[in-house]
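A.B. asks: what follows is a predicted protein model with its sequence.
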Amino acid sequence: MQTPSTAFAAEPQNTTAQQAVEEQLIRNVLRSFEDCDDLRLKQLMQSLTRHLHAFIRDVQLTETEWNKAIEFLTAVGHITDDRRQEFILLSDILGASMQTININNETYGDATESTVFGPFFVEDAPRIDNGDDIAGAGAGQPCWVEGSVRDTGGNPVPNARIEVWEADEDGFYDVQYTDERVSGRAHLFSDEEGNYRFWGLTPTPYPIPHDGPVGSLLKATGRSPMRASHLHFMVTAPGLRTLVTHIFVRGDELLKYDTVFGVKESLIKDFEQQAAETPTPNGRDLGDRTWARARFDIILAPAES
């Protein structure tokens, strides 16, 4: 039986030959993509090969670990459907989503910063008029949100399409319920002066879905599934860069611990609490309910930036 010192001493004798075998395999894989006509795809696949093999060699990945990884990715695929995107969750908790956004949305003047898209956007959300309510049957404190949409030159952007979506106070988006409800989401358009306004719900913290493989990974690594309180926006207008972002609630204890790394200082906003007797901006009667209000002025970068 070898002692640890004997095993360690013997290792260098095979290092050169072993490295040669490993490096030859990498060259073979890289060469296999040489005839790819799509130069961008060729670049992506060859770079992925180099980084993937570097990781495998760096950690000395075992066959058992490799099989576990395959089982994990298979489980991620099995739980993904048209209402739940577990691959986006995985990308989010690894910071890959946020890093891709950073790379593709470089700072441009004072344009509003982007952040993660998230897995719960749904096409064809209902249209509302300015001043209407997106909450529907969603539970939570009413919140008045208003602001303007402008370009980096300070010019108003009329008719910008503003998609908004959020979780209810129980931490669920409408698509997570089984009753086909549509709540906490809508789209509206900025008016002729570039202004917009709507009623929603005061954002509250909630966990990302953690009953699947991504949740198991977070638990195994001692990480929380919690997201800081936020409200999603996607804003589009001709000739301007599409903005995908959130606004976050100032004072939320989770701002430094957002599990998808989506918080940016410029996106933290004041959600001012209002007493029940405070008149609402559009005369809505909330009875004896308290409410909140927030302002989010949006600045869109040029499309070519």
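C.D. replies: Right, received. Where do you want to start?
A.B. asks: CA only for contacts and neighbour counts going forward, please
C.D. replies: Fine.
A.B. asks: elements contacting the top strand by length along the chain?
C.D. replies: As assigned by DSSP state E, the longest strand anywhere in the chain is strand 142-151. In terms of contacts (3 or more C-alpha pairs under 8 Å, 6 or more residues apart in numbering; DSSP states H and E), strand 142-151 is packed against strand 195-201, strand 291-295, strand 298-300.
A.B. asks: ok, and here's another one to check against it:
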Amino acid sequence: MTARKFDITEQVLKSMKPANARFGVVMSALVRHLHDFVREVELEEAELMAAIEFLTKAGQICTAKRQEFVLLSDTLGVSILVDAINNRLPESATQQTVLGPYYWKGAPELPMGSDLARGVIGEPCFYSGTMLTLDDGPIEGAVLDIWSGDGEGNYDMQLGSDEMRARGRLATGPDGKYWFRSIKPFYYPVPTDGPVGSMLAAMGRHPNRPRHIHFIVSASGYKSIVTHLFPSDGPYLDSDVVFGVKQGLIVDFKRHEPGMAPTGEQVDVPFWTCEYDFRLVRGEQRAA
């Protein structure tokens, strides 16, 4: 027998008198869709309690360095969907993707050319490129906020360190060029010791992200972007657990034998180079 609709949905909607119009729009739609979901699956009381316990555990595991709700949003594809809706950029602009749960605000401001990953496990990699407008003009004073895991896929905060590692902020000069040393990023699983990990296992999904290095790129008068660069030779590019891979962000990293690096320094082990030009959109520009 089909469950009666009752009039509870309309009662909830009529009870709302929000002072903020946008809040009213969002909450009204949430109530309608949530109630429709409950009716569609005929949610059982035990399932409702399991959902409440899941959300409770997600809140309890969150800390200043771990955001389980961001991970939940990412793994359900919500983060990348919100990104797509809010960042309709011209085709030639650098694409945006998810922030991820490991961003740590306040990375050190470093001179251009710095080694961000000094003392960090991993294969050396030299990154370079230019910050450009859509018509290929250089952008002076653009800031790259950079972070990645180590060569085993572990971020500093996962290792219990209070010291930021493989992170830094660099600003471009008049020619818009940037360069720095770090490591070639490694693939890794998202945390699976919390409720999101249990959810992924129950869904029959793997927890892995492909190799990537993170950037927040900003410049006065331009739209800031949150993005990654993905080495083209790594696994999981077609099955990223957070659905963050975009074709324009996949880059061929080049391997070099020990010798002279692009910075002029001697490197005694094999190393990699990555060249990529970021193209930013002026504040008023949007996709047609």
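C.D. replies: Okay, I see it. Here the structure is a predicted model, which is why all the values come from computation and not from measurement.
A.B. asks: and Val226 of structure 2, that's in a strand?
C.D. replies: Yes: judged by DSSP: H, G, I helix; E, B strand; the rest coil, Val226 of structure 2 forms part of a strand.
A.B. asks: so it makes contact with Ile216?
C.D. replies: Yes: shown here, Val226 of structure 2 and Ile216 form a contact pair, counting by C-alpha atoms under 8 Å, at 4.5 Å.
A.B. asks: which residues in the stretch 101-250 of structure 1 form strands?
C.D. replies: All strands of the stretch 101-250 of structure 1, identified by DSSP state E, counting those that start in this stretch, fall at 142-151, 161-165, 185-189, 195-201, 206-207, 226-227, 230-236, 243-249.
A.B. asks: and these as a markdown table, adding mean neighbour count?
C.D. replies: Below are the strands of the stretch 101-250 of structure 1 laid out as a markdown table (neighbours: other C-alpha atoms under 10 Å):
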| stretch | mean neighbour count |
| --- | --- |
| strand 142-151 | 21 |
| strand 161-165 | 22 |
| strand 185-189 | 25 |
| strand 195-201 | 24 |
| strand 206-207 | 17 |
| strand 226-227 | 20 |
| strand 230-236 | 21 |
| strand 243-249 | 23 |
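A.B. asks: can you say which of these is nearest to Thr280 of structure 1?
C.D. replies: strand 142-151 (8.3 Å; C-alpha to C-alpha).
A.B. asks: what is the orientation angle of that closest one with strand 230-236?
C.D. replies: Between the axes of strand 142-151 of structure 1 and strand 230-236, defined by axes from the mean of the first three to the mean of the last three C-alpha atoms, to 10 degrees, the angle is 30 degrees.
A.B. asks: need the residues that contact strand 142-151 of structure 1.
C.D. replies: 111, 156-158, 160, 190, 194-202, 240, 281, 290-302 (C-alpha atoms under 8 Å, 6 or more residues apart in numbering).
A.B. asks: in structure 2, what stretch matches the longest strand of structure 1?
C.D. replies: Mapped onto structure 2 using TM-score structural alignment, strand 142-151 of structure 1 covers residues 124-133.
A.B. asks: and stretch 264-275 of structure 1, by the same measure?
C.D. replies: Counting by TM-score structural alignment, stretch 264-275 of structure 1 sits on residues 246-257 of structure 2.
A.B. asks: make CSV out of the strands of the stretch 101-250 of structure 1 and add distance to Ala96 of structure 1.
C.D. replies: Shown next, in CSV, are these (distance: least, C-alpha to C-alpha, whole Å):
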stretch, distance to Ala96 of structure 1
strand 142-151, 28
strand 161-165, 22
strand 185-189, 26
strand 195-201, 29
strand 206-207, 19
strand 226-227, 16
strand 230-236, 19
strand 243-249, 16
